[in-house]
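K.L.:
structure here, sequence nowhere to be found:
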């Protein structure tokens, strides 16, 4: 399989999952607020981390088990916190309706996006360690990285700008509750998997 195609498929298999970052991009897309900026931050972060992993940072981190252990437990705590926050949002459905709250300002939206991206150790395990290790095994590691980066561009663009099509579905707080229950379940499961 060509390296670029292998990178694309590996990138999509890791990035297309219900998680806090994807739920946030979906939420912004449904609200049609700062979608381009949010997509740009998510893509730029993935490209940076995939590039760092391909350049060898993943192998360096892999050689230091204490760093991986710290990332694993820190990631589990972070994901468990996100699960709790999602459940708390479910308990207050009136706050989930995008129409009920005013338009969000760009700075807090980007701050939240950056936090969900860079404070989640799972993203480092996926991009820097896993994709970086897979790229290092290829004869054309940068073609693999380009394919994985393309997966990020395609996914976040489709999710952010395609979410507007789901606006009628998410016009009711009940739909947001279902999404947040799913996010909480996935985050809790990932937290347990990281520790175990």
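P.N.:
Ah, there it is. Predicted model, so just to flag it, every value in this text is computed and none were measured.
K.L.:
hey, let's count contacts and neighbours off CA atoms from now on
P.N.:
OK.
K.L.:
distance from the centroid: which residue in this structure tops it?
P.N.:
Here the chain has its C-alpha centre computed as a mean, and the residue farthest from that point, by CA atoms, centre = their mean, is residue 139 with 27.9 Å.
K.L.:
does the residue most central in space within the chain lie in a helix or a strand, and which?
P.N.:
Geometric centre of the chain, nearest residue: residue 21, 3.9 Å, by CA atoms, centre = their mean. Residue 21 belongs to helix 20-31 when assigned by DSSP states H and E.
K.L.:
for that helix, the distance to its chain's centre please.
P.N.:
Centroid separation between helix 20-31 and its chain, computed with CA atoms, centre = their mean, to the nearest Å, is 10 Å.
K.L.:
what packs against that helix?
P.N.:
Identification of packing neighbours for helix 20-31 by 3 or more CA pairs under 8 Å, 6 or more residues apart in numbering; DSSP states H and E yields helix 35-54, helix 106-118, helix 141-162, helix 173-195.
K.L.:
try it against this one:
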């Protein structure tokens, strides 16, 4: 159980840490110290809803049509490998994040922007619903241990990034920091993808 939860934690972190619009926005606002808590909570609730729905919904499908699992595992494995390759390409040509100043956000606008950056992103559905749902259900009855690990990853990442951003300003202003991070993500996702294909 612990190993499954740890796999969920590492998988969740690998998926969530990837530089994207949502993380860039949270990092930028965290550095500025502006509306951090509403943004963090919106990100977290979105993850809980999407991951839980993905695992439960895919679980129902697999109970009725168990032959779907091998197909989902192959597609999921290929997606993880592609995700890893994309991270490797980012590591090859890293860029620093633009965290420049801008207009002040109200709490409501911050939440709406976060919802848009999250739910209008197709990768969010691929990662949180399809990918994590597929990997979680490959663990059978232990799938909710995997989910618990992914949700812990979400809590650690969003709160850590949002409220620790000021401390990271110097680090992530350098492309080399993203190179190291993306390199680690590339290796982990590649290994996990191959493992899912071989399962």
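P.N.:
Arrived safely, thanks for sending. These numbers were taken from a predicted model, which means no experiment stands behind them.
K.L.:
where does the TM-score land?
P.N.:
The TM-score (TM-score structural alignment, normalised by the length of structure 1) is 0.64; 144 aligned residues with a CA RMSD of 3.1 Å.
K.L.:
coming back round to it: just put the helices and strands packed on helix 20-31 of structure 1 in a markdown table and tack on mean neighbour count and distance to residue 125 of structure 1.
P.N.:
Compiled in a markdown table, the helices and strands packed on helix 20-31 of structure 1 are given as follows (neighbours: other CA atoms under 10 Å; distance: least, CA to CA, whole Å):
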| stretch | mean neighbour count | distance to residue 125 of structure 1 |
| --- | --- | --- |
| helix 35-54 | 21 | 10 |
| helix 106-118 | 15 | 12 |
| helix 141-162 | 22 | 14 |
| helix 173-195 | 19 | 10 |
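K.L.:
residue 100 of structure 2 pairs with which position in structure 1?
P.N.:
The criterion is TM-score structural alignment: under it, residue 100 of structure 2 has residue 97 as its aligned partner in structure 1.
K.L.:
burial count for that match?
P.N.:
The burial count assigned to residue 97 of structure 1 is 17, neighbours taken as other CA atoms under 10 Å.
K.L.:
can you tell me the SS state at it?
P.N.:
For residue 97 of structure 1, the reduced secondary structure class is coil; criterion used: DSSP: H, G, I helix; E, B strand; the rest coil.
K.L.:
just to revisit the earlier point, nearest to residue 83 of structure 1, out of the helices and strands packed on helix 20-31 of structure 1?
P.N.:
Residue 83 of structure 1 sits nearest to helix 173-195 of all these, at 4.0 Å, using CA to CA.
K.L.:
residues touching the closest one, excluding its own?
P.N.:
Counting by CA atoms under 8 Å, 6 or more residues apart in numbering, the neighbours of helix 173-195 of structure 1 from elsewhere in the structure are 18-20, 23, 72-73, 75-80, 82-87, 89-90, 93-94, 96-97, 169-170.
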